[in-house]
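**Student:** dropping the sequence and predicted coords here.
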Amino acid sequence: MSDDQPLIVHVERPDEAPIRCTFEPLAPADVDARLRKLACPESAVFDVRRGARADAVSFQPCPAHPSQDRHVMRELVVCGQVWTFTGVFDGHLGDATVEHTAYHLPIIVAEHLEKHLSRRLSPSTVLDPEVVRQILTIAVTSFDEAIAGDVLDLFPGGLDTIASRSDDEIRRVINDFDGTGENYKKARLCLYGTTALVALVDPAHENMWVAGLGDCEAVLVAPASNGSWTCEPVTNLHNGQNPSEVARVRREHPNEPEAVLHERVLGTIAPFRCIGDTPFKMPVEFTRRILYNLYPGVSDPTPWEIFLSRNRTPPYISSVPEVVHRRLAHTAPGNRRPFLILATDGLAELYADMDEDMTRADLAARWAASVGTAWGVGGQMPQENLALRLLRDALGGDDTVQMSQMLTLDMSDPWMDDTTIVVQVL
């Protein structure tokens, strides 16, 4: 750590006056050490022979605010064959639902694949990419439906009988602290939500499916014959800045001008597709009778009632992912490998702070260049963590002053969004 005294920096805040904060100037070696400590880089090797692997980081430098992002890098054994599953998840309002999703969604996907593939006449039967797309879609939507469904199952007759139940009865059911607490855990999942961006690769490494809910980014990068890289954003952003998403919600809720208000669903929440966020998917009785009674209760229901008053024909948020299929090449010019970048929206925000005019195409090209230059002479597989390389580029690269500011600002509130990256070498 540097012996220099803390310096002052003015931090810009949206719609607020800038504030003066101190930061600790770090020496280059200290920058590296601090970044690694905060980003917790890790890797998973999927296929040594093919060079298939994934690198990940999850970063939030403000010590008082643990990250609500999660990521997954794992293999799924389905009918004796190995698939790879990677993903990033951006939780909001709390971390219960994002934690639940990151752990259980790969299991659910594997179960759905197993159920379908076990019916094939032989393992060598060619798998239709459209079938896998449908399997992935059903797995995600059924997983999300179970979040509210598991709570309704606690009350025989479901919502139809809620009106006849007292608050005390509902509280006894969902706040089961004198028992296993399982009911409470189920109900708590309904309070929070998470975006999801996952990639599934088949055992032959010939096909990849990317499924997205929310505003995380996926960029597929492939080596070109001239030594450069081609890059393709393979997901759409499901938020109020996407006209097609706004049109979809308005089409599904005609004559409801407040279905989308200020580029937010019911004027409240930014992602138009996600897992959880049950108050935007269920009738208002679910929230008022069940979630309001969940310990410790809602001390001030006013903010809730503002958007609940607009909830007339739910669901307003979709759990149906957009799934894209891409075929993967077995060979690449100069031994370089194609790779996939999955990132929560915090990464794009870091680059937007550098250049607010940067388009999604510009962003994809910048990411491709940052990771692509890690390949050595002759296309040697890089040994460094590629997700950490990309994160460092977003934070300031070789600019030790900028890096020091991003790593050590003395603030009690986060000065940047949670940022999680997975770079998967295909």
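**Tutor:** Cool, the structure landed. Numbers count the residues shown, from 1 in each chain.

**Student:** please make it C-alpha for all contacts and neighbour counts, starting now.
**Tutor:** OK.

**Student:** L340 versus G397, what's the distance?
**Tutor:** 21 Å (CA to CA, to the nearest Å).

**Student:** between these two, point out the one with more neighbours.
**Tutor:** Per other CA atoms under 10 Å, whichever of G397 and L340 has more neighbours is L340, with 24 against 13.

**Student:** what's the closest non-adjacent residue to E384?
**Tutor:** The shortest distance from E384 to any non-neighbouring residue, by CA to CA, 6 or more residues apart in numbering, is to A374 (8.0 Å).

**Student:** the one you found - that's part of a strand, no?
**Tutor:** No. Under DSSP: H, G, I helix; E, B strand; the rest coil, A374 falls outside any strand and is assigned coil.

**Student:** what's near enough to touch it?
**Tutor:** For A374, the contacting residues are P382, E384, L386, by CA atoms under 8 Å, 6 or more residues apart in numbering.

**Student:** count of neighbours near the last one?
**Tutor:** I take that to be L386. Neighbour count of L386, defined by other CA under 10 Å: 27.

**Student:** also the second one?
**Tutor:** The burial metric for E384, expressed as a neighbour count using other CA under 10 Å, is 12.

**Student:** that one: what secondary structure?
**Tutor:** coil.

**Student:** got another, please set it beside the one above:
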Amino acid sequence: MAENTYHTAFRTTCISVPNVIKANEDRYLLRHLQLPNGIWRMIGVFDGHAGEECVNYAIETFPAFLQTALSAALEHIDDLSSSSSAVTDTIRKAIIDYDNQILSDFLDLFPGGVEALQLLSDDEIKSIVNDFDSGGKNNIKVLRCMRGSTLLFSLRDPSGGNLWVASLGDCQAILGRKDSTGLWHSSVLSSDHNGHDIDESDRVQREHPGEQDCIMNDRVLGAIAVTRALGDHEFKIPAVYTRRVFLNTQPGFRVSSNVLEFIARNKTPPYLSNEADVRHVDMKSLDNTESFLILCSDGLVDLYMYDEQRTGPLDKIVARWVKIVGDSIARGDADVAPLLLLRDALDGDGPARVVRKVIVDGDAIEEDKGRILRNIAMEMPDKWMDDITLAVQRL
């Protein structure tokens, strides 16, 4: 199995609100899972949102959870290639079970369900969820439910002949493959689980007939961009839990008024799904051609989508990425491929004319800045850039 995996992260801050800095919530993992038939290699990019508690927990505990599920499944599998669908189903179910376990840990704090919850006073609820004096074990269980994370990882068996990619949310996985003529080809192995995707938007609306507000402004309940994720249980369980518990938990939501708006639309949960898209690639069918996998958070593609000079369909953007990585492999410097991708996203083909007026000795003059400086200095209308984390895995 190839051990060449390179990754980088671009630490960004949110400065859309004066004096407010949002810490980076992207996470990256590389794990070796000890399974009955040998060591499997797992590489992942997780994009946390609304806080760090869910994404941190996922990075720490999900690999072991998945390892347990796969160990049980592999006891009944002799040939992975002919039983790839069984592994696919196991991965998909493990992700659902993991997210449901996060929810169960929370619901166990309030036995008796909604009816019992309604009998508790606000003070009683606060004493349960804000248990800082006794170590905060309850509090962290609640926060894992309130926060969320996308999930994207690749999983490769010991022989290297089978590759699985699981995606939940809107991170991207791109397979680059070189054909017999030396040309590189790109394939998207992930799904775009957000409200901009027509299929996802239609799915949510089909699941909630007659609820026109289930998708508003390309967001679920008008509040969250992703349509599938770990955590974010305010979009998955009855609104009473958000109103009575989550809004009484510290630290709370960043903007509580926004929460009050969307929970009024929460009528028939769940609105967010925890069912991942899991795909299998038979590496033997690639005829031993050179190949690699790019895993990245959505912040990378955003830099192209929001640049009017380079915006275009996703397949055009990822073809550009594959060429950049392919060229770096040809030069023998694949280890810097993630940095080259990041540089291209920030800077494109070179300086773009970004002009600002500055005062020099009392006179106003125009100053040209390259695109990369514009991005780093946040000299764009929204004054905000998403976190970017990416990995390149040689297959």
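**Tutor:** All right, it came through fine. What you are looking at is a predicted structure, and each value in this text was computed from that prediction instead of being measured.

**Student:** what's the matching residue for the residue nearest to E384 of structure 1 over in structure 2?
**Tutor:** Matched to structure 2 by TM-score structural alignment, A374 of structure 1 sits across from S328.

**Student:** what about its match, distance to W321 of structure 2?
**Tutor:** 11 Å.

**Student:** what range in structure 2 does stretch 172-186 of structure 1 sit on?
**Tutor:** Under TM-score structural alignment, the match for stretch 172-186 of structure 1 is residues 127-141.

**Student:** first vs last residue of the matching stretch, how far apart are they?
**Tutor:** End-to-end distance of stretch 127-141 of structure 2: 14 Å, with CA to CA as the criterion.

**Student:** buried stuff in that stretch?
**Tutor:** Residues of stretch 127-141 of structure 2 classed as buried under the neighbour-count rule (16 or more other CA atoms under 10 Å) are S127, I128, V129, N130, D131, N138, N139, I140, K141.

**Student:** quick one: which of those residues sit in helices?
**Tutor:** Judged by DSSP state H, the buried residues of stretch 127-141 of structure 2 include S127, I128, V129, N138, N139, I140, K141 as members of helices.

**Student:** hang on, the earlier thing: is it possible to export the buried residues of stretch 127-141 of structure 2 to TSV including distance to N194 of structure 2?
**Tutor:** Listed next are those as TSV, based on distance: CA to CA, whole Å:
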residue	distance to N194 of structure 2
S127	36
I128	34
V129	31
N130	32
D131	35
N138	31
N139	29
I140	27
K141	26
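
**Student:** skip ahead from whichever strand or helix holds H100 of structure 1 and say which helix or strand is next.
**Tutor:** For H100 of structure 1, the host element (DSSP states H and E) is helix 96-117. Using DSSP H and E, the helix or strand that follows helix 96-117 of structure 1 towards the C-terminus is helix 129-152.

**Student:** where in structure 2 does that next one fall?
**Tutor:** Using TM-score structural alignment, the residues of structure 2 aligned to helix 129-152 of structure 1 are 84-107.

**Student:** ok, stretch 385-395 of structure 1 next?
**Tutor:** Going by TM-score structural alignment, stretch 385-395 of structure 1 sits over residues 336-346 in structure 2.

**Student:** what sits up against the matching stretch?
**Tutor:** Contacts of stretch 336-346 of structure 2 (CA under 8 Å, 6+ apart): 6-8, 300-301, 303-304, 321, 324-325, 328-329, 371-372, 375, 390-392.

**Student:** ok, now with 7 Å
**Tutor:** Stretch 336-346 of structure 2 is contacted by residues 6-8, 300, 303-304, 321, 324-325, 328, 371-372, 375, 390-392 when judged by CA atoms under 7 Å, 6 or more residues apart in numbering.

**Student:** out of those, which are buried?
**Tutor:** Listed as buried from those are 6-8, 300, 303-304, 321, 324-325, 328, 371-372, 375, 390-392; burial here means 16+ other CA under 10 Å.

**Student:** now, the residues you listed that are in helices?
**Tutor:** Short answer: these in helices (DSSP H) are L300, L303, Y304, W321, I324, V325, S328, R371, I372, N375.

**Student:** quick one: end-to-end distance for stretch 305-318 of structure 1.
**Tutor:** OK, stretch 305-318 of structure 1 end separation, CA to CA: 21 Å.

**Student:** and it, how far from the chain's centre?
**Tutor:** 23 Å (CA atoms, centre = their mean, to the nearest Å).

**Student:** for it, which residues meet the burial criterion?
**Tutor:** F307, L308, R310, N311, T313, P314, P315, Y316, I317, S318.

**Student:** possible to save those residues as a markdown table with distance to R392 of structure 1?
**Tutor:** Below are those laid out as a markdown table (distance: CA to CA, whole Å):
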| residue | distance to R392 of structure 1 |
| --- | --- |
| F307 | 39 |
| L308 | 42 |
| R310 | 43 |
| N311 | 42 |
| T313 | 45 |
| P314 | 42 |
| P315 | 39 |
| Y316 | 37 |
| I317 | 34 |
| S318 | 34 |
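
**Student:** closest one to T141 of structure 1 out of these, please.
**Tutor:** Proximity of these to T141 of structure 1 (CA to CA) peaks at S318, which lies at 8.9 Å.

**Student:** all helices for the stretch 151-300 of structure 1, in order.
**Tutor:** Per DSSP state H, counting those that start in this stretch, the stretch 151-300 of structure 1 carries helices over the ranges 159-162, 167-174, 182-189, 243-252, 284-285.

**Student:** average offset of the first one relative to structure 2?
**Tutor:** Between helix 159-162 of structure 1 and the aligned residues of structure 2, the post-superposition mean distance stands at 2.1 Å (mean CA distance after the TM-score superposition for structure 1).

**Student:** next one: the third one
**Tutor:** Taken against structure 2, helix 182-189 of structure 1 registers an average deviation of 0.8 Å after superposition, with mean CA distance after the TM-score superposition for structure 1.

**Student:** what about that helix, distance to the chain center?
**Tutor:** Helix 182-189 of structure 1 has its C-alpha centroid displaced from the chain centroid by 22 Å (CA atoms, centre = their mean).

**Student:** and what of stretch 311-327 of structure 1?
**Tutor:** For stretch 311-327 of structure 1, the distance to the chain centre is 14 Å (CA atoms, centre = their mean).

**Student:** what does stretch 241-254 of structure 2 give?
**Tutor:** That offset, for stretch 241-254 of structure 2, works out to 23 Å (CA atoms, centre = their mean).

**Student:** and it, end to end?
**Tutor:** Start-to-end span of stretch 241-254 of structure 2 (CA to CA) is 17 Å.
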